[in-house]
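>>> My questions are about this predicted structure, shown below with the sequence.
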Amino acid sequence: MGFSVGRRRFLNGIILVAVCHLLLLYKSLLMNCSIPDDPLPIPHEFYQPGDFIIGAVVSQVGFFYDEVSFTSQSTEELSELTMYRSVPKNYQHLLALAFAVKEINENPKILSNLTLGFHILNSYYAARMTYKATLSLFSTPQRFVPNFRCHSQNILIALVGGCISEITANVATLSAWYKTPQMVPNETHQYKGVVTLLQHFRWTWIGLFAVDDDKGDLFVRTMVPMLSQNGICCAFIYRLPYWAYTEEMADLVFQHGQSYNNITEGKANVFFVYGENPSFYSLRILLFTTTFLASPPLGKMWIVTSHWDFESPSMQKDWDIETFHGSISFTVHSNQPKGFKGFAQSIKPSWTRRDGFIQGFWEGSFSCSLDSSKREGEEKPCTGDENLETLPGTLFEMTMTGHSYSVYNAVYAIAHALHTSNKSILKHRRLAHGWKWAFQNVQPWQLHHFLSRISFNNSAGDTVHFNENREIVAGFDITNWLMLPNGSVVRVKVGKLDLQAPSGQELTINEDQIVWHNIFNQVLPLSVCNDNCYPGYMRKKKEGQAFCCYDCAPCQEGTISNQKDMNACVTCPEDQYPNKDKTQCIPRVVSYLSYKEALGAILATLAISLVFITILLLRMFLKHKDTPIVRANNRSITYVLLISLLLCFACALLFIGQPGKVTCLLRQTVFGLVFSVAISSILAKTIMVVLAFMATKPGSRMRTWVGKRMAVLIVLPCSFIQAGICVAWLSTSPPFPHVDMHSLDGKIILECNEGSASMFYCVLGYLAFLAIVSFFVAFLARKLPDSFNEAKFITFSMLVFCSVWVSFVPAYLSTKGKYMVAVEIFSILSSSAGLLAFIFFPKCYIIILKPELNSRDQLRRIRHERI
């Protein structure tokens, strides 16, 4: 225990001595600022002093070879080894920062008596050099001692993120240690905008390109589910190399050549690309070299994120870029600050000695050399008076791009935050001679509070402010890129993505302004897994394939599809039905047996005619009521039969016209009752013939039954039984009006629902029973000797009657709608007409044409002959 305490005291003493030595060393450095020079300074930098320094890491120059080392190379060796390649278009980012600082320093309303400066270093598209550049920003200029501040060093107050997300992320790793604000817009919102754009143009089968790094992995994991949730499928996912060094170009072509062929042969005509400018350079290498391998040209529709600006390194400036003609990109919203174009026009190679980027930019853009000692071959010298406006858009643009506009706004946001901080210090009553010193002691982390609250209008007229996540609120412009044959690049704004708009209205696009790739002949390109399913068909999933790939199946009966690529056919409303092609719903036609149509008019006319004929017969029989032929077989029953037949003909009219509640109740019941009376009357007449024959025998007691009493005893009970059935029917389940929309296509059938089908068939069954009994009795009595024997006429009439109603049942069941009603009317009329014709027409013949036969003597003679 004692040994441990002693060892602890010894170690504490050593630490205390070491701390004392470090404090003495720090004091010495602070007093003398004798910090050694940076052994490997970054060659490309742009420094302008000021009271406050804004740091920036840009990507204008890259390495040809991936052989950078911090341990073995000097600055001269590094320059000779790497052979820089310039990306001229990114030089505008530097100019945007310098222009913003210039405007702020010349504006007395912002940071009065204080100046802004900047320190810009190059990242070389490499993580190692990005970290080196960031640490250099936190060191004394031309020194490399991070976290040490000399008394003559200006204050690094904030950082402006690079135009490449990986560079920005690497800078953020170090800036977070120092809690230094880093200004960079959040671009993830554009993914939702791209999905909305794909849905707008109905592009459901797309190729997905993603840079082959961690950011690309995150993009794929985020984007693929988002696309699937919105009905969009990925035909393929192609991973782009982040950066192709010279020694990797051959491998790039051979490894990705087969993939290129698969891409060109697929049905996906729309490519959505997530990548940054280095991956764009790699893709251009692949597209350029495949032309020498007899590969087909790639005519597709490209949709790119805001990271791509279709810029060319100096080595690719003469390469054809027509493949990307008609592309659409989501670019960070930009506007044109006043005076920027003039500022850009004033730039010359000698505009400032502090700019370490200008030489590479100028030589790479104009293919000339500013240093005569290093000029090689036939390389022409630069005059210094070359005009930037003559450069194609892939190398430089005189109008401020989206990334440059973000840099411009970020610088102004920092300046306004400092200005607000300045007013806050004055508010706390600093002494007049000491406020500047106090303000210069503001720490970078203190700006976070002020940055989250500022809002201002820039010189371009846009409002700049931060959201609740402390991010600059920046929308996106939808840009259509035109690659002209002379190498020029024209960007046309065809819409916008407004993140502040209400839900569902964020995307605005003008299709008429969009220029498509020449291969599409200025027609909206299609990008689907298979051909569309047109109206009348629905999509049917293909087993084992993505849900965007489907077959087309015709709509089922009763359903339609009125749009292309419907997932399911829809059922028409009840009052409508599908047309023949199943592409739309047509209003149904109301159908019932009407007096206005030919069939209804004919049946009504026939029924009324038979009613009048029956009335004439009844009148004729009443007129000749005392004649033997009328008095034979009980003339009262004859009158009852004629009246019941008249009612049978009349009840047919109840079946014609639009069904109502009353007519539905009366139709079948009246029909059943009057027919029961008619058949009962016929049965009574037949029985009367039998009884009359039996009564003529000597000593027969049947004479007492021959007469009206017998007829009443037959007609009334038979009719009352049918009446009882009808009452039971109406009491339990009466008929009612019904609308049938399903039995016939295109028809709304207005009909009477019988309520109880069993009761309906009971009525018909009872009539059939009476008819059969009457038929057999009449058949047996057809040859009995009697004057004017009606039995044989009743036999024929009942044969017709039974034949009609036997045929009625299958015909009734096989028809629907008004034709079913017409069948029943025809059966009523034909069966009643058969009874009328076969029973009464022979008597009419005698009454009208053979009156001499209608006498008592003649009846006796006929009876004697029969006996």
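Thanks, I have it.

>>> CA only for contacts and neighbour counts going forward, please
OK.

>>> Let me know how buried Ile454 is, in neighbour terms.
Using other Cα atoms under 10 Å, Ile454 is surrounded by 15 other residues.

>>> Against Pro502, how distant is it?
24 Å (Cα to Cα, to the nearest Å).

>>> again, but for Leu484
Distance of Leu484 to Pro502, computed by Cα to Cα: 37 Å.

>>> more neighbours, these two?
Each of Leu484 and Pro502 has its neighbours counted (other Cα under 10 Å); Leu484 has more, 14 against 8.

>>> if I read this right, that one contacts Thr323, doesn't it?
No - between Leu484 and Thr323 there is no contact under Cα atoms under 8 Å: 10.9 Å.

>>> tell me the centre residue of the chain?
When the chain is reduced to its mean C-alpha position, the closest residue under Cα atoms, centre = their mean turns out to be Gln199, at 6.8 Å.

>>> any idea how far that one lies from Asn230?
Distance of Gln199 to Asn230, computed by Cα to Cα: 8 Å.

>>> Going by neighbour count, list what's buried in the biggest helix by length in the chain.
Criterion DSSP state H: the longest helix present in the chain is helix 661-695. For helix 661-695, the neighbour count (16 or more other Cα atoms under 10 Å) marks 663-695 as buried.

>>> For the helix or strand following it, buried residues please.
Using DSSP states H and E, the helix or strand that directly follows helix 661-695 along the chain is helix 708-732. Going by neighbour count (16+ other Cα under 10 Å), the buried part of helix 708-732 is 710-712, 714-715, 718-719, 722-723, 725-726, 729-730.

>>> could you check the angle helix 661-695 makes with helix 708-732?
Orientation check (axes from the mean of the first three to the mean of the last three Cα atoms, to 10 degrees): helix 708-732 against helix 661-695 gives 150 degrees.

>>> contacts for helix 708-732?
Residues outside helix 708-732 that contact it (Cα atoms under 8 Å, 6 or more residues apart in numbering) are 634, 636-637, 665, 669, 672-673, 676-677, 680-681, 683-685, 688, 756, 759-760, 762-763, 766.

>>> Against that first model, consider the following:
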Amino acid sequence: MDPASSHPAPALLPLISTVLLLLAPAVPAGIPLNLNWQLGSAYEEGYYKEGDFLLGAIIDLHHLWKALAINTKAKPCRIRYYTDEYLQHFRHHLVVIYAVEEINSNEKLLPNVTLGYHIYDSLAYESQAQKHIFRILSGGRNMIPNYLCSSGGVLAAFIGDKSSPTSLSMATLIRIYHYTQISYGAMDPIFTDRLRFPFFYRTVPDGYAQHGAIVQILQHFGWNWVGILASDAESDQMGSWELKGQIMRSGLCVEYLVTVSGKFSRKEGEQKRVESVLRRATAKVIILYNSSDNVKWFLLMNKRMELPDAVWINLGLDFYPTDHGFEVIFFNGSLGLSIKRGNIPGFTDFLYSLSPQKYPDNMRLKWAWSWTFRCHYNGTNPEELPWETLPCSGSESLLDLPQNKYDAYNFRTTYSIYTAVYALAQALHAMISEAPSKAKGTVGLKKGFQSWQLRHYAQNVGFATASEEFFFDEYGGRPARYDIVNWAVLPDLSVTQETVGHFDSTAPESQRLLINDSAIRWHHRFTQLPQSLCTEPCEPGYRKSPQEGKPPCCYACVQCPEGEISSTMDTDSCLACPEDHWSNQGRDQCIPRIRDFLSYEDPLSAALVCVALVLTLITVLVLGVFILYRDTPIVRANNRNLSYMLLLFLIMSFLCSLLFMGPPDNLTCQLRQVSFGIVFTGSVSSVLAKTITVILAFKATKPGGKLRKWLGNRMSFSLVLICSLVQALLCTTWLIRSPPFPDYDTWSVKGQIILQCNEGSVPAFYMVVGYMGFLAALSFLVAFLVRKVPDRYNEAQLITFSMLGFCSVWVSFIPAHLSTKGKYTVAVEIFAILASGAGLLACIFVPKCYIILIRPELNAREKPMIIRGDISAER
């Protein structure tokens, strides 16, 4: 086709240039902003500006479902598609023009080169977007694939679209021609595939980046039980399941995931199905996973559906619950993630300057004006409006509109389009700057331009805007930066949108999410922070116990066992207290254990001390009696020096029991067992020596006999000394190899820490006790054999009874020692010491004291044999 003959200019209306506004300081004064547009059919209106290089822009200005539903009385070709949201979206076309004019007036960016544009409305519909791409590729209004019917500027790149489906349809077509495409709203993760979409870029983050923000929001408010309502779009289905997985991996739970079918296909019974799920649900947080308008349309078509009071979290980044005010009932107090707001210098003043009086040829503006102010403007047909209207007075001003209806301060999608235009301009500037010197002229640049060349420069683009440093990541997207917005219903049913927090994936982990809780307006039915939990949080002192067959968030609260605590709400496990602490009754804090030992203040200790002192006093008195009556026969019989020695050992044994009381330390732990072992060995060996003395005294009856030389103090003292030295050797070995040491016991008695002496070597302890037992058994055996020796003062029978009691006490001591705990173990040993010593004192010396003090007539010599025995004993 001949390009000249197919140029679209003769078929188009004349281009009308109108000065809109002197730009803000970012644009030099006196440079006008031209709004050039052309009229086509109802769906084919577009803007066009000639330039050396052209940007093809497919902008989502309307929604096709709105265009079909607004006025059913009108003929199809006359259907208008303006709504209350039109003014919010109208700026999306204007910001392209605004940015291009800024760039063209900037002497440092693309000098000596002008930018132009083709701008069309995609209607958020794939076929419309593709049709306009062919129109732009053909260079005019006519769609002739693979033919360029224009001799104007060179097409450089494409911008668009907002939704993922239309952007995908565009990318599929554009990549055939190797043109760079920058979307300003498509978040589908499919575009991260650089092999499949090497020419695709976007000024918004990957949609999955929202998932991390959602999880942190749920954790911030303590919500672990949520529902997900998603559209049946393929990207939403995949994204909602991915979101569910990420929520569950973070330890939170999803009660349900419900799918709502497309807006033009209503499945039978779908309303009842969705309503049934929502009404049975207990989750108070519902996440809307809705990149399209399916869920919003579903709620529009089912106004009477009974929905629970819930906090809605919206993931559609350009969501405004303002259609006719009806769905504010559902979304009052809801939260959402929005593209981070950006600053466009001078654009606010430009938007507020719009009016049909200034631009009388702009029919789009007239229709938007008529719809917004409920009047009809010159050139508009009042019959095509859904209400009866009067002519516009001309005094209507955009400054009089509430911010929720016409917000010219919060630029989000508009800012994304603005940065997309600048990104392409910067990439084109870098490419032109590196062009060979012979191709620097405008004609040379246009002739040498290849569409695929711009891709490399777009990937490496970087520049500063009024709000941030701009760059593309390795997947052609932007870092995840969101504003957290809160929608609240005002008394007049208008909706206000406030930014209450921010999320920045590039910040440190602890600073990624920042939310001002006090700035949030919750649904009026929530008197405090809404809770969404499957199970009420476990109080301190309890832990979560999973229940079989239920999600992890549905658990039972089980009290911590003794010795463990949980000091925070909803803990997964209890923490063990330190060894010297124990859990309190509420199991929410560790308290110091009761330090338990046999202290002198304890009643049991006081009783044992009293018994020990009384027995010591009695023993001292007996010793005094024996010394006072030392020359009487009953004292002299059986070696009175042994009796003195035995009484002294008994005194020391009663006193050594005091070492077992009080808090144990290294000295007392070592002294108590050693002193007990040696002193009691001395006592038992003294008894053994007395028994042997009785045997020798009555066996050595012949003067000059061999046994008579063994009679006397030497043999007795030697026997006591040898037996005591053996015990001392055992104790010394014990102290050297593994001595007793202070220890504590935290397991025997709950809530107590028992201070005690660790024996060090248990075998050594039982060897010491066993040696004493051996001597006692030997004494008992010898005394038993000579118990019937005919002697008036024979004490063999007394020794037999004393040893029988002694052995009985210590045989009973072993199981009692092993079965008691805490201070009672020490008390049992003290009792054994006192009881065995008291047995010796009572069985051996009390009968003699009775004779000495009460029956002195029995304390006299009557037979020579007795005298011989006494004399022999005294030798």
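Everything's here; your move. What you see is a predicted model; the values in this text were computed from it and never measured.

>>> Overlay the chains and give the TM-score.
TM-score for the superposed chains, counting by TM-score structural alignment, normalised by the length of the first structure: 0.82, backed by 811 aligned residues with a Cα RMSD of 4.1 Å.

>>> if we can go back for a sec, what's the spacing between the longest helix of the first structure and its chain's center?
Remark: helix 661-695 of the first structure is offset 69 Å from the chain centroid, using Cα atoms, centre = their mean, to the nearest Å.

>>> average offset between it and the second structure?
With mean Cα distance after the TM-score superposition for the first structure, helix 661-695 of the first structure departs from the second structure by a mean of 4.0 Å once superposed.

>>> residues near Tyr600 of the second structure, how many?
Neighbours of Tyr600 of the second structure using other Cα under 10 Å come to 16.

>>> That one falls within a helix, correct?
No - the assignment for Tyr600 of the second structure, made by DSSP: H, G, I helix; E, B strand; the rest coil, is coil rather than a helix.

>>> need the contact list for it.
Contacts of Tyr600 of the second structure by Cα under 8 Å, 6+ apart are 606, 661-662.

>>> That one and Ile618 of the second structure: what is the separation?
For Tyr600 of the second structure, the distance to Ile618 of the second structure - Cα to Cα - is 22 Å.

>>> And for Lys366 of the second structure?
123 Å.

>>> do the same with Arg374 of the second structure
In terms of Cα to Cα, Arg374 of the second structure sits 118 Å off from Ile618 of the second structure.

>>> quick one: Lys821 of the second structure and Thr746 touch, right?
No - counting by Cα under 8 Å, Lys821 of the second structure does not reach Thr746; the two are 10.9 Å apart.

>>> How far does stretch 185-196 of the first structure stretch from one end to the other?
For stretch 185-196 of the first structure, the first-to-last residue distance is 21 Å (Cα to Cα).

>>> Now do that stretch: distance to the chain's middle.
Centroid separation for stretch 185-196 of the first structure versus its chain: 19 Å, with Cα atoms, centre = their mean.

>>> That one: which residues count as buried?
By neighbour count on 16+ other Cα under 10 Å, the buried set for stretch 185-196 of the first structure is 185, 187, 190-196.

>>> In helices, which of the residues you listed fall?
190-196.

>>> Quick check: the two most widely separated of those residues?
Largest separation among those by Cα to Cα: Gln190 and Thr196, giving 9.7 Å.

>>> Can you tell me the closest non-neighbouring residue to the aligned residue in the second structure for Ile839 of the first structure?
Aligned by TM-score structural alignment, Ile839 of the first structure pairs with Ile844 of the second structure. Using Cα to Cα, 6 or more residues apart in numbering and skipping the chain neighbours, the partner closest in space to Ile844 of the second structure is Leu798 (5.3 Å).

>>> Give me the neighbour count for the one you found.
Close neighbours of Leu798 of the second structure, defined as other Cα under 10 Å, add up to 21.

>>> what comes up buried for the host helix or strand of it?
Here Leu798 of the second structure, judged by DSSP H and E, is contained in helix 796-819. The neighbour-count check on helix 796-819 of the second structure (16+ other Cα under 10 Å) flags 796-807, 809-810, 813, 816-817 as buried.

>>> now swap in stretch 430-437 of the first structure and tell me
Those would be Lys436, for stretch 430-437 of the first structure by 16+ other Cα under 10 Å.

>>> which other residues reach that stretch?
Stretch 430-437 of the first structure has contacts (Cα under 8 Å, 6+ apart) with 425-426.

>>> repeat for stretch 123-142 of the first structure
For stretch 123-142 of the first structure, contacts defined as Cα under 8 Å, 6+ apart pick out 37-38, 41-42, 55, 57-63, 119, 121-122, 143-150, 153, 156, 167, 170-171, 174-175, 243, 278.

>>> Reduced to three states, what does Ile54 of the first structure come out as?
Three-state call for Ile54 of the first structure (three-state DSSP): strand.

>>> tell me the contacts of the nearest residue to it once chain neighbours are set aside?
Ranked by Cα to Cα, 6+ apart and with sequence neighbours excluded, the top spatial neighbour of Ile54 of the first structure is Phe118, at 4.6 Å. Contacts for Phe118 of the first structure were tallied using Cα under 8 Å, 6+ apart; they are 46-50, 52-56, 98, 101.

>>> Pretty sure Phe118 of the first structure sits in a strand.
Yes - residue state for Phe118 of the first structure (three-state DSSP) corresponds to a strand.

>>> where does it sit relative to Gln48 of the first structure, distance-wise?
For Phe118 of the first structure, the distance to Gln48 of the first structure - Cα to Cα - is 5 Å.

>>> Roughly how far does Ala607 of the second structure sit from Gly837 of the second structure?
For Ala607 of the second structure relative to Gly837 of the second structure (Cα to Cα), the value is 17 Å.

>>> same deal with Leu300 of the second structure?
Distance from Leu300 of the second structure to Gly837 of the second structure, by Cα to Cα: 99 Å.

>>> Specify which residue of these two has the higher count of neighbours.
Taking other Cα under 10 Å, Leu300 of the second structure and Gly837 do not tie; Gly837 has more neighbours (29 against 15).

>>> State the three-state secondary structure for the more buried one.
Secondary structure of Gly837 of the second structure, per three-state DSSP, is helix.

>>> ok, now which ones touch the nearest residue to it once chain neighbours are set aside?
Excluding the flanking residues, the one nearest Gly837 of the second structure by Cα to Cα, 6+ apart is Leu650, at 6.1 Å. With contact set as Cα under 8 Å, 6+ apart, Leu650 of the second structure has these partners: 616, 619, 679-680, 683, 837, 841.
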